[in-house]
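**Q** Could you look at this predicted model? Sequence included:
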Amino acid sequence: MGRPGPKVEPLHLTEGERAELERWVRRRKGAQDMALRARLILACDAIGEDGLPVSTKVVAEEVGVSRETVSKWRRRFLAERLMGLADEPRPGRPRTVSDEQVAELIARTLETTPANATHWSTRSMAKQVGLSQSTVSRVWRAFGLQPHRSQTFKLSADPFFVEKVHDVVGLYLDPPERALVLCVDEKSQIQALDRAQPVLPMMPGVPERATHDYVRAGTTTLFAALDVISGKVIGSLHRRHRAVEFKKFLIKVDKEVPAELEVHVICDNYATHKTPAIKRWLLAHPRFHLHFTPTGSSWLNLVERWFAELTTKQLRRGVHKTVQALEKDIRTWIASWNDDPKPFVWAKTAEEILDALASYCRRITDSGH
């Protein structure tokens, strides 16, 4: 007696297909409908006692689905193999915003400003172009537009900018032998600030709280020299910020640096670094060599990065009733830093810096402003 129902075409699973289907079945995470389809196809590939593929009815009873479901996924697999088991894309809701509307929105965002503000908001732009606020927000996110944000920049007008960049970056990337490279600068007007009321300590669920107003107790100036290689810092605190104090700091550096080493000092173009008294001191100490960063390019001086660490970890939230207390904390912090110094590694070459600046200059030249 023959088998009931129409004959079914064998699937002839390859070893790779079988392994992939078994992986889908074992997978704990993921779409369960894919695991069901994988079990269904594996069942369809079985051979009955008569040597023929099992019937659709048998597979439906084994997997627990209807015969129509078995027939559907068997046909899809025979036509497209594993890819046929994925869901076909659904048509979904048709677009309500045209390409022309998107182009107009982007053009207005980039080329105009509202009459009563310096920049567009999602609400004001939505009202201007006749779209919903959520649509404007989605388009801005898709194109990376953030009208509410603004950044600052400054391009150096130093006529020897290129030469100075090569000089300073060369010291970072290829420091001379038997020499010390020091990044030197002053952090002036460091204020000793006492909060108007006691600081409330942090508690679970509540951050530390301090009053927004404070009492000024005076200022101090920190002269610092950062060793590019070791990361250690030579610091000196003074109440004033003149060439006299800078000379005292150079004398301190001279005493602390071994006499057999040359000293290359990277500093900015501040007037106190170029006075006749400083020039005479440098002539009397020929092992000191000053290298000036370009005008308006303090970012080239690595000691500025160290100043940022000092500000973040000690000064910004510090409470000091007197200048003496402030200076004591700064000295303690420098000593702690020098116990475990962390040098800042300069990565970009001079050519990479100049190429990036050239690209930026082309962008602002072509902006039309």
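**A** Received it, and whenever you're ready, just let me know what you need.
**Q** C-alpha from now on. contacts and neighbour counts both.
**A** OK.
**Q** Grab the most central residue of the chain for me.
**A** Closest residue to the average C-alpha location of the chain: residue 151 at 14.9 Å, with C-alpha atoms, centre = their mean.
**Q** Give the helix, strand or coil label for it.
**A** Under DSSP: H, G, I helix; E, B strand; the rest coil, residue 151 falls in the coil class.
**Q** distance of it from residue 362?
**A** Distance, residue 151 to residue 362, using C-alpha to C-alpha, to the nearest Å: 18 Å.
**Q** Over to residue 8?
**A** Plainly put, residue 8 is 68 Å away from residue 362 if you go by C-alpha to C-alpha.
**Q** And residue 168, by the same measure?
**A** 25 Å.
**Q** Between these two, tell me which one has more neighbours.
**A** Taking neighbours as other C-alpha atoms under 10 Å, residue 168 and residue 362 compare with residue 168 leading, 23 against 10.
**Q** One more to weigh against that first structure:
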Amino acid sequence: MPVTRAVPVVLTASGRHRLKKMAWGHKTPHQVRMRAQIVLHAARGRSNARIARETGLHLDTVRTWRDRFAGLGLAGLTDRKRSGRPPTFSALQVAQAKALACRLPAETGTPLSRWSCPELAAELTARGITGPVSASTVRRWLHQDALKPWQHRSWIFITDPGFRPKAARVLDLYARAWQGELLGEDEYVIRADEKTSIQARC
């Protein structure tokens, strides 16, 4: 059976410089470092088998990243987007759940002094904000913003009647969408936050 020749790799001076920074940079993630080293070895004309021996990587791994770089350049060394399972709940539903958690139950007509995750989950389903949702999912949502409604006594109350449409606009932009359409590769969302000692000015 004939042996398949390795794809030749040719680097420009600037490309070699960038790869060296990636291969030996202290802050470079380990996977990216190894991929850059594979390409640098390949550019010296080494075989995939030799690169695998010298780096301690599997031959298939070396072949994959060598081929990806030969076809796509530096962009080929990044991970491809994985589709994964689509989210069950939208960002707007999560925001509404957090908004409800930040209100005292008595204000919503619920006969409780404080929310718990199971009670919040039941209330979200009863109000039609979400479909059936588990208490552990609600707990995970609240944990993202360090919300513990069963412990705190002071609250920020959302009283704006236009909360839902305003939140939907912002959350869509976070998800790279505008008016129901996904943004293109050449479109950007620019955000300015006020941070401690830094004001968002015009």
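**A** Arrived safely, thanks for sending. It should be emphasised that the depicted structure is a prediction, and the values quoted were computed from it without experimental measurement.
**Q** Could you look up the SS state of residue 7 of structure 2?
**A** coil.
**Q** With adjacent residues omitted, what lies nearest to residue 16 of structure 2?
**A** Spatially, and ignoring its direct neighbours in sequence, residue 16 of structure 2 is nearest to residue 40 (7.4 Å; C-alpha to C-alpha, 6 or more residues apart in numbering).
**Q** secondary structure class for the counterpart of the one you found in structure 1?
**A** Under the alignment defined by TM-score structural alignment, residue 40 of structure 2 corresponds to residue 42 in structure 1. Classification of residue 42 of structure 1 using three-state DSSP returns helix.
**Q** And for residue 42 of structure 1, the neighbour number?
**A** Around residue 42 of structure 1 there are 18 residues (other C-alpha under 10 Å).
**Q** and if you look at residue 221 of structure 1?
**A** 19.
**Q** In structure 2, mark out all the strands, start to finish.
**A** With strands called from DSSP state E, structure 2 shows them at 177-178, 181-182.
**Q** For stretch 266-277 of structure 1, grab the matching residue range in structure 2.
**A** Against structure 2, stretch 266-277 of structure 1 falls on no residues (TM-score structural alignment).
**Q** what about that stretch, start to end distance?
**A** Across stretch 266-277 of structure 1, first to last residue, C-alpha to C-alpha, it's 19 Å.
**Q** What of stretch 140-152 of structure 1?
**A** One end of stretch 140-152 of structure 1 to the other measures 21 Å (C-alpha to C-alpha).
**Q** And it, what's buried?
**A** residue 140 (16 or more other C-alpha atoms under 10 Å).
**Q** which one in structure 1 is aligned with residue 29 of structure 2?
**A** Residue 29 of structure 2 maps onto residue 31 in structure 1, with residues paired by TM-score structural alignment.
**Q** Enumerate every residue touching residue 47 of structure 2.
**A** Residues in contact with residue 47 of structure 2 (C-alpha atoms under 8 Å, 6 or more residues apart in numbering) are residue 6.
**Q** related to what we said a few turns ago, next up, the contacts around the residue nearest to residue 16 of structure 2.
**A** 16, 19-20.
**Q** 10 Å - rerun?
**A** Residue 40 of structure 2 is in contact with 9-11, 15-16, 19-20, 23, 34, 46, 51, 66, counting by C-alpha atoms under 10 Å, 6 or more residues apart in numbering.
**Q** do the same with residue 95 of structure 1
**A** Residue 95 of structure 1 is in contact with no residue at all, counting by C-alpha under 10 Å, 6+ apart.
**Q** Just give me the match in structure 2 for it.
**A** By TM-score structural alignment, residue 95 of structure 1 lines up with residue 87.
**Q** Would you map the helices across structure 2?
**A** Assigned by DSSP state H, the helices in structure 2 fall at 13-24, 30-43, 48-55, 59-72, 91-101, 117-127, 135-144, 163-174.
**Q** Over which residues of structure 1 does the fourth one lie when aligned?
**A** Which is helix 59-72 of structure 2. Counting by TM-score structural alignment, helix 59-72 of structure 2 pairs with residues 67-80 of structure 1.
**Q** got the buried residues for the helix or strand containing residue 338 of structure 1?
**A** Element membership for residue 338 of structure 1 (DSSP states H and E) is helix 323-339. Neighbour-count burial for helix 323-339 of structure 1 flags 323, 326-327, 329-330, 334-335 (criterion: 16+ other C-alpha under 10 Å).
**Q** Distance-wise, check the nearest residue in space to residue 35 of structure 1 that is not next to it in sequence relative to residue 34 of structure 1.
**A** Among residues not flanking residue 35 of structure 1 along the chain, residue 25 sits closest, at 4.7 Å (C-alpha to C-alpha, 6+ apart). From residue 25 of structure 1 over to residue 34 of structure 1 the distance is 8 Å, taken as C-alpha to C-alpha.
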